[in-house]
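S.K.: this one's structure only:
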């Protein structure tokens, strides 16, 4: 019972950290007018591949 609650808490912590990280990435990428669209597009394609890897650990 205790291990299940610990696992759930860790999962919730990982989810909140992931959401905060994604919001931080969006806020960092969005207000940058000097960056060309070609340089901005790789960022969304990279983030989905990184987030499942951290979640599966």
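M.R.: Arrived safely, thanks for sending. Since the model is a prediction, treat every value here as computed from it, not as a measurement. Residues are numbered from 1 along each chain as shown.

S.K.: rest of the way, CA atoms for contacts and neighbours
M.R.: Noted.

S.K.: ranges for the helices of this protein?
M.R.: Counting by DSSP state H, the chain has these helices, from start to end: 2-29, 37-40, 42-56.

S.K.: dump those to CSV, plus mean neighbour count.
M.R.: CSV is the format used below for these (neighbours: other Cα atoms under 10 Å):
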stretch, mean neighbour count
helix 2-29, 12
helix 37-40, 9
helix 42-56, 11
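
S.K.: so how far is residue 31 from the spatially closest residue to residue 22 that is not a sequence neighbour?
M.R.: Computed as Cα to Cα, 6 or more residues apart in numbering, the closest residue to residue 22 that is not its neighbour in sequence is residue 47, at 8.0 Å. The gap separating residue 47 from residue 31 is 18 Å, by Cα to Cα, to the nearest Å.

S.K.: before we go on, here's another structure to hold up against the first:
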């Protein structure tokens, strides 16, 4: 019914898709982290001393 060659092709495609999704997630995390670090550095370089982010109490 299904060729073994088709099954291997699907596995390769799924593996490639998984790698692409993982790379996208890591890239987004890294971009978010670098943006936060850049904002903190800009705040410190402007001479302010209250650059820490304060989370509201829940």
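M.R.: Cool, the structure landed. These numbers come from a predicted model, not from an experiment.

S.K.: what's residue 31 of structure 2 aligned with over in structure 1?
M.R.: By TM-score structural alignment, residue 31 of structure 2 lines up with residue 24 in structure 1.

S.K.: please apply the same query to residue 17 of structure 2.
M.R.: Checking with TM-score structural alignment, residue 17 of structure 2 has residue 10 as its match.

S.K.: please report how far that match lies from residue 17 of structure 1.
M.R.: Distance of residue 10 of structure 1 to residue 17 of structure 1, computed by Cα to Cα: 10 Å.

S.K.: report the contact partners of residue 29 of structure 1.
M.R.: Listed by Cα atoms under 8 Å, 6 or more residues apart in numbering, the contact set of residue 29 of structure 1 reads residue 40.

S.K.: residue 22 of structure 1 versus that one, what's the distance?
M.R.: From residue 29 of structure 1 over to residue 22 of structure 1 (counting by Cα to Cα), the distance is 11 Å.

S.K.: got it, and residue 44 of structure 1?
M.R.: For residue 44 of structure 1, the distance to residue 22 of structure 1 equals 10 Å [Cα to Cα].
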